[in-house]
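Chemist: My questions are about this predicted structure, shown below with the sequence.
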Amino acid sequence: MKPRDVRAAIMDELALAWLQVPGHAFVPWALAEAQGVNVLSVGRALVELREAGSVLLYRQEGDAMLVSVVLTPQGQAEWINDRAESCLPGVRVQQRLMYQLLQRQEHVSAATLEAFLGLPALRVRQLVLIMRSLGSVQAAVDAAGHFTEIRVRRSAEGIRLVGGA
């Protein structure tokens, strides 16, 4: 497996874990095993991604071996533009439909989006996370962690969707 393929696999797994897709959590040795590469290849790829500004690496207090990895906002945007549609089929069309509703209303709740789009709560949450990461929408979060008052972010740049469209 080429180094860029290892980096892409890491970015996919991190993004899908960020979006809370069931069955996805970033575990370096599990990724290495699943991709048929050694853990050192995964480690090198993580360092390259960190140097590119795509991920943050940090150690847990008191555990010298456990390294946590998170996508940076830059890494999120890169993944969204390059890989989201292939990992989450239909996400681009769903974003457009969501944006159409948001243009007609001042703000909406996640439940309204679920009903309008005919999508489960998890997918609506993923869409809001993606569009918020791109700077396309703003959303308040209630005490339970649910998105409320989702609205279009008004800017001179216009709306950004998956793939930069």
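Modeler: That came in fine, so what should we check first?
Chemist: make it CA atoms for all contacts and neighbour counts henceforth
Modeler: OK.
Chemist: residue contacts, A140?
Modeler: A140 sits next to F147, T148, E149, I150 when contact means C-alpha atoms under 8 Å, 6 or more residues apart in numbering.
Chemist: what about burial for those, which qualify?
Modeler: Burial by neighbour count, 16 or more other C-alpha atoms under 10 Å: within the contacts of A140 this picks out F147, T148, I150.
Chemist: another structure for you, compare them:
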Amino acid sequence: MLILISAGIVAVAVVGVGLRVAHELTAAHRELARTRSLQLISVFAPGIAAAADDPRALLTWQPLASTARHLFPAEFAAIDGAGGGRFPFTTEEIEAAHARWSTDWLAWERSHDAAYKLKAAEIERELASGGTTATRARLEAVEREKIDLYQQRYSEYVRVSKALYGLTK
């Protein structure tokens, strides 16, 4: 009879220890998930700041975020839920960055055009008051410079604009 009581006590103790170990493992797992979530937030904080300053930063950070999402889906789901949107960049934020990129382009285009019109007007005044062939060559160089810079900048605008649009798909 004593052996039976002892066996019962040992069984209860083993079950109790097992439950306690299971509880501790669950708590450790939750803490690990929280730690990973905080690490992910820390990793992407510079990208969020960079994208706020320059929409082109999204072209680097969003693919990294997609890769991290595949590696840590549970952690990203927890962050998404806590933040109320897709972390680190929502579709709306990407669309807003695209709109800002377009707005910045239009502002640059106007500024560029005005600056080169002013340069050309100054040289044209010199030409009107008896400028030389060197003056005419300067005017042509300014016009070429205007076109070259415009084409370079426009090429970048189109490339980035298409890439930002692609991030929303």
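Modeler: Everything's here; your move. Not measured: the values here are computed from a predicted model.
Chemist: TM-score them against each other, please.
Modeler: After superposition, the two chains reach a TM-score (TM-score structural alignment, normalised by the length of the first structure) of 0.28; 93 aligned residues with a C-alpha RMSD of 6.0 Å.
Chemist: Would you quantify the distance from K146 of the second structure to R153 of the second structure?
Modeler: Per C-alpha to C-alpha, to the nearest Å, K146 of the second structure is found 11 Å from R153 of the second structure.
Chemist: for the helix or strand containing F116 of the first structure, packing partners?
Modeler: Using DSSP states H and E, F116 of the first structure falls within helix 110-117. On a contact count with 3 or more C-alpha pairs under 8 Å, 6 or more residues apart in numbering; DSSP states H and E, helix 110-117 of the first structure meets helix 91-104, helix 121-133, strand 147-152.
Chemist: C-terminal to the one helix or strand R125 of the second structure maps to, what's the next element?
Modeler: Per DSSP H and E: R125 of the second structure is located in helix 91-128. As assigned by DSSP H and E, the chain's next helix or strand after helix 91-128 of the second structure is helix 133-167.
Chemist: now that next one and helix 91-128, what's the angle there?
Modeler: Angle, helix 133-167 of the second structure to helix 91-128, by axes from the mean of the first three to the mean of the last three C-alpha atoms, to 10 degrees: 170 degrees.
Chemist: from the chain's centre, how far out does helix 133-167 of the second structure sit?
Modeler: Distance, stretch centre to chain centre, for helix 133-167 of the second structure: 26 Å (C-alpha atoms, centre = their mean, to the nearest Å).
Chemist: same question, stretch 91-105 of the second structure
Modeler: How far stretch 91-105 of the second structure lies from its chain's middle: 12 Å, per C-alpha atoms, centre = their mean.
Chemist: Can you name the residues in contact with it?
Modeler: A51, A52, P55, L58, Y157, S161, L164, Y165, L167, T168.
Chemist: Please identify the buried residues of it?
Modeler: Residues of stretch 91-105 of the second structure classed as buried: E93, I94, E95, A97, H98, A99, W101, S102, W105 (neighbour count, 16+ other C-alpha under 10 Å).
Chemist: What of stretch 84-99 of the first structure?
Modeler: Residues of stretch 84-99 of the first structure classed as buried: A84, E85, V91, R92, Q94, Q95, M98, Y99 (neighbour count, 16+ other C-alpha under 10 Å).
Chemist: Switch those over to a markdown table; also include distance to V128 of the first structure.
Modeler: Output for the buried residues of stretch 84-99 of the first structure, formatted as a markdown table (distance: C-alpha to C-alpha, whole Å):
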| residue | distance to V128 of the first structure |
| --- | --- |
| A84 | 13 |
| E85 | 15 |
| V91 | 11 |
| R92 | 12 |
| Q94 | 11 |
| Q95 | 9 |
| M98 | 9 |
| Y99 | 10 |
